[in-house]
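Student: I'd like to go over a predicted model; first the sequence, then the structure.
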Amino acid sequence: MKKRVYSAMRPTGELHIGHYFGAVKNWIKMQEEYDCFFAVADWHALTTNYDNPENIKEIRRQMVLSWLAAGLDVEKAPIFIQSHNLYTAELYLLLGMFTPVSWLERCPSYKDMINTLSHKDLSNYGFLGYPVLMTADIIMYLANLVPVGVDQVPHVELAREIVRRFNNFYGEIFVEPESMLTNVPKLPGLDGRKMSKSLNNTILLTEDADIIEKKIKTMITDTKRQRKTDAGDPNVCPVFDYHKVFSTDEERAKIIEGCTKAEIGCIECKKILINNVENFICPIREKKKVLDKEIQNIDEFLAPSQKKANDFAAILMEKVRKAIKI
């Protein structure tokens, strides 16, 4: 039997190329190799965006359309909406009954997010309990593997601890999930900082060609290279990080030689990148335009997938209630 994978993404805005190379690209491959469940984690979006939920419905629709345009297929792996499976909320509540608060407070991302989003009041229970909800998401589908970046590994380790505690109290019901570290290329934001919508330094997965050109032309390069006649260092240039993802081996070799020997300038280097990024984004952008017209009601489109997820959860929760004797 194939191992089961669970992964999800919060609907907090339009998808950018960082989302694609950080998660979606790997999901597309996984749907061929594993038994996958992919979720729209809209409850998770409320942990930090509780004061502005108005756009979540449309954002989640746009996010699913982008997934489909990029290559995810509901016939190969169910895509469903977290909040449309109320069994997850029930399991989240039950797990919270025995999860020590100290386990949640020691989570590295808890303090990191508070510092990062210092302008927001994150003293809410939902934010503190985020890892418990994440655990409920994962173990509800008896997932063996959870694809995550290094920064998310502590969350999966906490899920394993919660599973062990549950199984010790009530019997062997849940599977201990394992982190599945995926290959994620280094892709900084346009300004060299971490790619983030809040920093306005992203290229959207469905960006128009003229915007792609404008954004890449304004990207920072090797700051020590002031003129074309100055030799550059591709290893410290954010533009070259993009070439590693979007350009061919031959193109990269040409750029390395031309840059280090001051034979090509940054404008020429960026022109190659602009062309390659547009060639990558164009088919996704055009496919999404078609899907946007064809799929008006995303809940209706996802109904068969949602039923698969909910039916699986219903059977499991019967076992959980019996184990807890309620």
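Tutor: Nice, thanks for sending it over. Residues are numbered from 1 along each chain as shown.
Student: okay, CA-based contacts and neighbour counts for the rest of this
Tutor: Noted.
Student: please tell me I have it right and residue 22 contacts residue 184.
Tutor: Yes. Assessed by CA atoms under 8 Å, residue 22 is found in contact with residue 184 at 5.3 Å.
Student: then this one, side by side with the first:
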Amino acid sequence: MRRVLTGIRPTGHLHVGHYFGMLRQTAELQDHFETFVMIADVQALTDNFHQPQKVRAMVLEVAYDVIASGLDPRRSTLFIQSLIPEIAELTVFYGNLVTVARLQQNPTVKTEIAQKRALFGDSVTYGFLGYPVSQAADITAFDADLVPVGDDQLPQLEQTREIVRRFNRIYGPTLKEPQARVLDTARVRGLDGDAKMGKSLGNALFLCDPPEQTARKVAGALTDPQKQRLGDPGRPEVCTVFEYHGLFSREKLASIATECRSGARGCVACKRELAGGANAFLGPLRARRAELEARPGEVLEILMEGTRKARAVARGVLARVKERMHLDYLGGAA
């Protein structure tokens, strides 16, 4: 059976952008692929190295969000990255196959370095610059055929593919070259109209937000700046609230657009309707999450069992890599 790998950084609670992007679509893939979901705590440390307790605390929180969103531990393997030492070993090997200049040219890395200037100043860390190499190890350690990504992450996956091709060219056919599954909803705009919803940008609806907090956040969402009052014709195509209606109430979208353009729909009422639709949609997910929060020991055991299964796969891949690299000094034992 073909395999899919999804990685999630535990740097904060997951938001609706994550849900409509990777979580929902990974849940759909678990019926057709052997699905691995990695809680990437090592990668989270590349820009949270100064607050490891935050990353540690968020591992379980992210697991609650993931399972509540539809990832079934009976059909998917959920595991913790740092508990798979084979990934770290592969990262070291792959570091010899990519130049510093190539990493610096990676568009995603360049963008993220610019965003992290307050943290790094003018000198980025080795770990942050090299995290595409770690991602290549994540993906190849499980012989992943498919990796769900947003279009902004395609340069990262291409870096993995380059490393795979170079390894196979030097050492012989060993590693599987993964393909991208570009997410149908790759990006959800932030409530403030920013191009992307983000954990640290203050513009996100989190899956764990209580209903009243969701309503407050929606009330402050950006609408068409040219529509000042009821009766003014609106432009739904530039309105963030309208975009969110497309997530939670798609069946009403045509009538909402018509009412907006005619001026018959006011922004306050439109936001109130959106808050109701969002809370109705997220209600069952929140209920499942609350049940999981009440049983943290069971969720931790799910992660431990998934990690045991994932490590068995990674151990086999590493043994194959070491054999090709003539590093199997113990007769093939990893």
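Tutor: Alright, I've got the coordinates. Predicted model only: the values in this text are computed from it and were never measured.
Student: one step back: who has more neighbours out of residue 22 and residue 184 of structure 1?
Tutor: It is residue 22, of residue 22 of structure 1 and residue 184, that has more neighbours when counted by other CA atoms under 10 Å, with 20 against 15.
Student: residues touching that one, list them.
Tutor: Residues in contact with residue 22 of structure 1 (CA atoms under 8 Å, 6 or more residues apart in numbering) are 183-185.
Student: just residue 83 of structure 1 next, same as before
Tutor: Per CA under 8 Å, 6+ apart, neighbours of residue 83 of structure 1: 41-43.
Student: can you flag the buried ones in those?
Tutor: Buried by 16 or more other CA atoms under 10 Å: 41-43, out of those.
Student: which elements pack onto the host helix or strand of residue 108 of structure 2?
Tutor: Using DSSP states H and E, the secondary-structure element containing residue 108 of structure 2 is helix 107-115. In terms of contacts (3 or more CA pairs under 8 Å, 6 or more residues apart in numbering; DSSP states H and E), helix 107-115 of structure 2 is packed against helix 154-171.
Student: could you rerun that using 10 Å?
Tutor: When contacts are defined as 3 or more CA pairs under 10 Å, 6 or more residues apart in numbering; DSSP states H and E, helix 107-115 of structure 2 packs onto helix 100-105, helix 117-120, helix 126-129, helix 131-140, helix 154-171.
Student: mind checking which of the ones you listed is nearest residue 315 of structure 2?
Tutor: helix 131-140 (11.5 Å; CA to CA).
Student: what ranges do the helices span in the stretch 201-334 of structure 2?
Tutor: Under the criterion DSSP state H, counting those that start in this stretch, the stretch 201-334 of structure 2 contains helices at 211-219, 240-248, 253-262, 267-293, 296-324.
Student: quick one, which of those is packed in tightest?
Tutor: helix 240-248 (a mean of 21; mean count of other CA atoms under 10 Å).
Student: packing partners for that one?
Tutor: Under the contact definition 3+ CA pairs under 10 Å, 6+ apart, helix 240-248 of structure 2 sits against helix 16-18, helix 211-219, helix 253-262, helix 267-293.
Student: list the superposition-based mean deviation of the helix or strand that the first one is followed by with respect to structure 1.
Tutor: I take that to be helix 16-18 of structure 2. Going down the chain from helix 16-18 of structure 2, the next helix or strand is helix 24-29, by DSSP H and E. Its matched residues in structure 1 lie on average 0.6 Å from helix 24-29 of structure 2 after superposition (mean CA distance after the TM-score superposition for structure 1).
Student: what span of structure 1 lines up against helix 24-29 of structure 2?
Tutor: Helix 24-29 of structure 2 lines up with residues 25-30 of structure 1 when matched by TM-score structural alignment.
Student: now the matching stretch: buried residues?
Tutor: Residues 25, 27-28, 30 are the ones in stretch 25-30 of structure 1 that count as buried (16+ other CA under 10 Å).
Student: pretty sure residue 153 of structure 2 sits against residue 112.
Tutor: No. Counting by CA atoms under 10 Å, residue 112 is not a contact partner of residue 153 of structure 2; they are 11.0 Å apart.
Student: more neighbours, those two?
Tutor: Set residue 153 of structure 2 next to residue 112 and count neighbours by other CA under 10 Å: residue 153 wins out with 16 against 12.
Student: which residues touch the more buried one?
Tutor: Neighbour list for residue 153 of structure 2: 107-109, 180, 182, 186 [criterion: CA atoms under 10 Å, 6 or more residues apart in numbering].
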